[in-house]
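Chemist: Coordinates only, no sequence provided:
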């Protein structure tokens, strides 16, 4: 196995879509299914279990939207919170995954104010498992603002956490871990 840095992974994704005609949405959906399978493997019985997915507005969030849809198909009760972006501001393949998710009965809502944070905290407290699909490999530095608050919310919940690509707050190129990085129990990476 060869480990790649963030730029090399982006180049491999571009190569898959341009040279081998694999649509980006298919790459994202394959990643999403892998995340859902990892969540399923982390629980004894997924049917009826409560899963809360925290998504950003980029491709990592798109993986989270897709994972939520797969989890819904597997019988989980799913709730999705979008952090840092309005639902109608999500673009690209992530927007396509979001649109597919919104066709299910999963609850999907953007965190836009203090009342939304209270709802997210309550949902996380009642959840059986959390999914971190906030920032992924594009993150550098320290989480700030809503991203910081979401990281703290997940960590303070003391729930089992599955991270997509890399826990939010971890630099995928050098492994530097921010003080408030998500403390994931399992991380699902794709190549």
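Modeler: Arrived safely. Treat the numbers as computed from the prediction; the structure is a model and nothing was measured. Numbering: from 1, shown residues only.

Chemist: only C-alpha atoms for contact and neighbour calcs from this point on.
Modeler: OK.

Chemist: Would you map the helices across this protein?
Modeler: 6-18, 24-42, 59-73, 92-101, 114-126, 145-157 (DSSP state H).

Chemist: Please identify the deepest-packed of these.
Modeler: Mean neighbour count (mean count of other CA atoms under 10 Å) peaks for helix 59-73 among these, with a mean of 28.

Chemist: returning to that earlier point: distance to residue 51 for the helices of the chain - can I get that in TSV?
Modeler: Shown next, in TSV, are the helices of the chain (distance: least, CA to CA, whole Å):
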stretch	distance to residue 51
helix 6-18	28
helix 24-42	9
helix 59-73	8
helix 92-101	14
helix 114-126	8
helix 145-157	12
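
Chemist: so which of these comes closest to residue 182?
Modeler: Of all the helices of the chain, it is helix 145-157 that lies closest to residue 182, at 5.3 Å by CA to CA.

Chemist: how near is residue 134 to residue 20?
Modeler: 28 Å (CA to CA, to the nearest Å).

Chemist: Pasting the second one now:
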């Protein structure tokens, strides 16, 4: 199955009235998204781990639609250190529970994630389930391309909307290796390496087949290189109170 780069913009899980222009008009930047998250957690008292669970479960459901029979399907999930990686851990759990062969690749040391925080909690759950977590070593990144050929889908949960500086090695090489495959890639919230606000590629970025973004589309999706890297766009409802989105 070859990687598709659809031009259409799809809306999943909830529908924004109107079409493409409505999606653009409702797009939000990094600071606006961060403020929505803050208010949801602090003012509405929604634990961040619930938002992470909703995000990860929604992505897992979309990935399942892309797979053949689940007892034969394999998915590689690349996770970073922050909340984007935490979403990836949730995705791994849900896919594993559906019978999918899951491989979790961590771009940092396990020990660096196992501190306080929602991502830490979800990583601990995977470890308690005895799922193998593979730490990517700098000297072996070049070999990852061969290892990926047995997978049906790649999930990109490395960097989220908070990325500002250029992607550094060895992750830079990893993103390039992912792009060299013909395997469909699902990016979580935003393709890793793409600037949330202006759509600039920060050194290198994942060219996603499908981007499942949360709460609202990001302004960078419609600027510079954004459209080229996001692929099919799905806006996913993670149960943030609608008032927060309406009055942002």
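Modeler: Now that the structure is in, tell me what you want to look at. Everything quoted here is computed from the prediction, not taken from an experiment.

Chemist: Overlay them and tell me the TM-score.
Modeler: After superposition, the two chains reach a TM-score (TM-score structural alignment, normalised by the length of structure 1) of 0.91; 189 aligned residues with a CA RMSD of 1.7 Å.

Chemist: circling back: tell me which of the helices of structure 1 approaches residue 172 of structure 1 most closely.
Modeler: Residue 172 of structure 1 sits nearest to helix 6-18 of all these, at 6.5 Å, using CA to CA.

Chemist: can you tell me which residues contact the residue most central in space within structure 1?
Modeler: Nearest residue to the geometric centre of structure 1 (CA atoms, centre = their mean): residue 133, 1.7 Å. Residues near residue 133 of structure 1 by CA atoms under 8 Å, 6 or more residues apart in numbering: 53-56, 60-61, 63-64, 163-164, 168.

Chemist: Need the counterpart of it in structure 2.
Modeler: When structure 2 is aligned by TM-score structural alignment, residue 133 of structure 1 is paired with residue 157.

Chemist: same question, residue 73 of structure 1
Modeler: By TM-score structural alignment, residue 73 of structure 1 lines up with residue 97 in structure 2.

Chemist: which outside residues touch stretch 166-186 of structure 1?
Modeler: The contact list for stretch 166-186 of structure 1 (CA under 8 Å, 6+ apart) reads 5-6, 132-143, 148, 151-152, 154-155, 160-163, 187-189.

Chemist: scratch that, stretch 59-67 of structure 2 is what I was asking about
Modeler: Residues from elsewhere that reach stretch 59-67 of structure 2 (CA under 8 Å, 6+ apart): 70, 73, 91-92, 94-95, 152-153, 186, 188, 212.

Chemist: picking that back up, between the contacts of residue 133 of structure 1, which is nearest residue 123 of structure 1?
Modeler: Proximity of the contacts of residue 133 of structure 1 to residue 123 of structure 1 (CA to CA) peaks at residue 53, which lies at 10.1 Å.

Chemist: I'd assumed residue 131 was in contact with that closest one.
Modeler: Yes - using CA atoms under 8 Å, residue 53 of structure 1 is in contact with residue 131, at 4.6 Å.

Chemist: Between the two, which contacts overlap?
Modeler: Each of residue 64 lies in contact with both residue 53 of structure 1 and residue 131 under the rule CA under 8 Å, 6+ apart.

Chemist: Residue 153 of structure 1 maps to what in structure 2?
Modeler: Using TM-score structural alignment as the criterion, residue 153 of structure 1 maps onto residue 177 of structure 2.

Chemist: got a list of what the nearest residue to its match once chain neighbours are set aside touches?
Modeler: Spatially, and ignoring its direct neighbours in sequence, residue 177 of structure 2 is nearest to residue 145 (5.6 Å; CA to CA, 6 or more residues apart in numbering). For residue 145 of structure 2, the contacting residues are 177-178, 180-181, by CA under 8 Å, 6+ apart.

Chemist: In CSV, list those residues along with distance to residue 54 of structure 2.
Modeler: Converted to CSV, the contacts of residue 145 of structure 2 look like this (distance: CA to CA, whole Å):
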residue, distance to residue 54 of structure 2
177, 29
178, 26
180, 31
181, 29
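
Chemist: and which of these is nearest to residue 131 of structure 2?
Modeler: The closest of those, once distances to residue 131 of structure 2 are taken by CA to CA, is residue 178, at 22.2 Å.

Chemist: show me what contacts the closest one?
Modeler: 145, 206.

Chemist: ok, back up a step: of residue 134 and residue 20 of structure 1, which one has the most company?
Modeler: Taking neighbours as other CA atoms under 10 Å, residue 134 of structure 1 and residue 20 compare with residue 134 leading, 33 against 9.

Chemist: Need the nearest residue in space to that one, chain neighbours excluded.
Modeler: residue 56 (4.1 Å).

Chemist: My read is that that neighbour contacts residue 135, right?
Modeler: Yes - with contacts counted by CA under 8 Å, residue 56 of structure 1 reaches residue 135, the gap being 6.0 Å.

Chemist: Residue 51 of structure 2 corresponds to which position in structure 1?
Modeler: When structure 1 is aligned by TM-score structural alignment, residue 51 of structure 2 is paired with residue 27.

Chemist: so how far is residue 185 of structure 1 from its match?
Modeler: Separation of residue 27 of structure 1 from residue 185 of structure 1 (CA to CA) stands at 24 Å.
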